[in-house]
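# here is a sequence with its predicted model. Questions after.
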Amino acid sequence: MNQSRASQKDAYTLILEAIDTGLYRPGDRLVESELADRFGVSRTPIREALQRLETQSLLARDGRSLIVASLDHNQMAELYAVRTELEGLAARLAARHATEEEVQVLRDMVEEDRALLDDPSALSRANRRFHKMIHLASHNRYLVQQLDLVHRSMALMATTSLAAEGRGEIALSEHQAIVDAIARRDEDAAFQALRDHISVAFVTRLKLDSARQLEL
């Protein structure tokens, strides 16, 4: 990474983005010197960033090494329980507060994302953008902050539920239902559509993880 980019972002943000984009996956070891070389920053801010990420449970200790943390079944269930309620609230508030321009952006996202159905990784990134847009459309800064924390922890999951066969197309249909409810200013329908969407995603992820465990 070049120095100009590194100078615009702190070490914490750079490492967090690397985890979020899958550059570092659960179980990968993070080494101060390697991170400093990759991001073009000194080891002191890297060390401070690693300590902060460990405090937030995004990194874990493996002997003397720090590795990207992973979520067990109970942690994943707890995360989805919180995410379901917060995302539902974001959709409810978006139905109440979203501008017409924000609603149009959400509509455009659903249409544009149909071109990504054969690329789960790209669709996963687009999915994050879609949900982030709903968060912002809620016009509640405190809710956005809490959802940012939840979505950081989502990066600790080894797979995306969108990798399951047929899930991408179903997810986009669910996205369309969410946007339609927001556009109608139907707060209850938006809340329920978003909660149902997260619930289906959780079931899909559980099935994927179960199949992956059988392969180990």
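Cool, got the structure.
# hey, let's count contacts and neighbours off CA atoms from now on
OK.
# how about the nearest residue to residue 42, chain neighbours excluded?
Using Cα to Cα, 6 or more residues apart in numbering and skipping the chain neighbours, the partner closest in space to residue 42 is residue 36 (5.6 Å).
# residue 29: what's it in contact with?
Counting by Cα atoms under 8 Å, 6 or more residues apart in numbering, residue 29 makes contact with 65-68.
# so which strand or helix has residue 67?
Per DSSP states H and E, residue 67 falls inside strand 65-68.
# below is structure B, check it against A:
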Amino acid sequence: MQKDAYTLILEAIEAGVYKPGDRLVESELAERLGVSRTPVREALQRLETQSMLTRDGRSLIVATLDHNQLAELYAVRTELEGLAARLAARHATDEEIRVLRSMVEEDRALLGGDPRALSRANKRFHKQIHLASHNRFLVQQLDLVHRSMALMANTSFAAEGRDEVAMAEHADIVKAIAARDGDAAYAALKAHISKAFETRLRVDAGELRLR
């Protein structure tokens, strides 16, 4: 199925093609995507409504999260991700658990490599937990949260040493889900997100270097 202009622009933002602060020009996007300007205009309006884009005079730019917005986003993400893990421990099929385990093993091969590749693997891992919760409304809300995560200029996986710690945290989360221990899964995923937020704050404060 052919992707529409909205999906293509959103994916470009999520992939870092367009970063926070970048100006999006309707005519340039239409040419790049090979579509007319009308669907691009409609896509930009939709993204502005969703706060993915913001106005700078007459131009639209990719939005930037300030400190308070970042804290608010992580507060919501922590609770929703924790709930997804709790529900996954209750509802995940044996097949879904095996997939999660294989993701942890496969992602270890990425350690020390490209932070963006690790970030993509991380998103895939978390999405699998969301789906394993078997709660469509929770999945929808987490999709919105993760869409906003694209507005952060750097992934926390770019911080020195974060990738190995995160992989160990992923293994702990899967272990709790496999044990059908909802409380432990909830706590493990909340701790994982909390550590990611702390890492991001330390990077922003200059305490940690990016690879």
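In hand now; what should we look at? Bear in mind that the values here come from a model prediction, so they are computed numbers and not experimental data.
# now the strand holding residue 67 of structure 1: which residue numbers in structure 2?
Using TM-score structural alignment, strand 65-68 of structure 1 corresponds to residues 59-62 of structure 2.
# cool, and stretch 80-87 of structure 1?
Going by TM-score structural alignment: stretch 80-87 of structure 1 matches residues 74-81.
# assign the residue nearest the centre of structure 1 to helix, strand or coil.
With distances taken as Cα atoms, centre = their mean, the residue of structure 1 nearest its centroid is residue 151 (3.9 Å). At residue 151 of structure 1 the chain is in helix, as set by DSSP: H, G, I helix; E, B strand; the rest coil.
# how close does it sit to residue 114 of structure 1?
Taking Cα to Cα, to the nearest Å as the measure, residue 151 of structure 1 falls 23 Å from residue 114 of structure 1.
# what do you get for residue 161 of structure 1?
For residue 161 of structure 1, the distance to residue 114 of structure 1 (Cα to Cα) stands at 16 Å.
# and these two? Which one has more around it.
residue 161 (23 against 14; other Cα atoms under 10 Å).
# what's the closest non-adjacent residue to the more buried one?
residue 205 (5.0 Å).
# so that neighbour is in which element?
Secondary structure assignment for residue 205 of structure 1, by DSSP H and E: helix 187-215.
# which positions within that helix qualify as buried?
Buried residues in helix 187-215 of structure 1, defined by neighbour count with 16 or more other Cα atoms under 10 Å: 187-202, 204-206, 208-209.
# for stretch 48-67 of structure 1, same thing?
Judged by neighbour count using 16+ other Cα under 10 Å, the buried positions of stretch 48-67 of structure 1 are 49-50, 53-54, 58-60, 66-67.
# include distance to residue 101 of structure 1 and secondary structure when you put these into a markdown table, please.
Shown next, in a markdown table, are these (distance: Cα to Cα, whole Å; DSSP: H, G, I helix; E, B strand; the rest coil):
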| residue | distance to residue 101 of structure 1 | secondary structure |
| --- | --- | --- |
| 49 | 37 | helix |
| 50 | 39 | helix |
| 53 | 36 | helix |
| 54 | 39 | helix |
| 58 | 35 | coil |
| 59 | 38 | strand |
| 60 | 42 | strand |
| 66 | 44 | strand |
| 67 | 42 | strand |
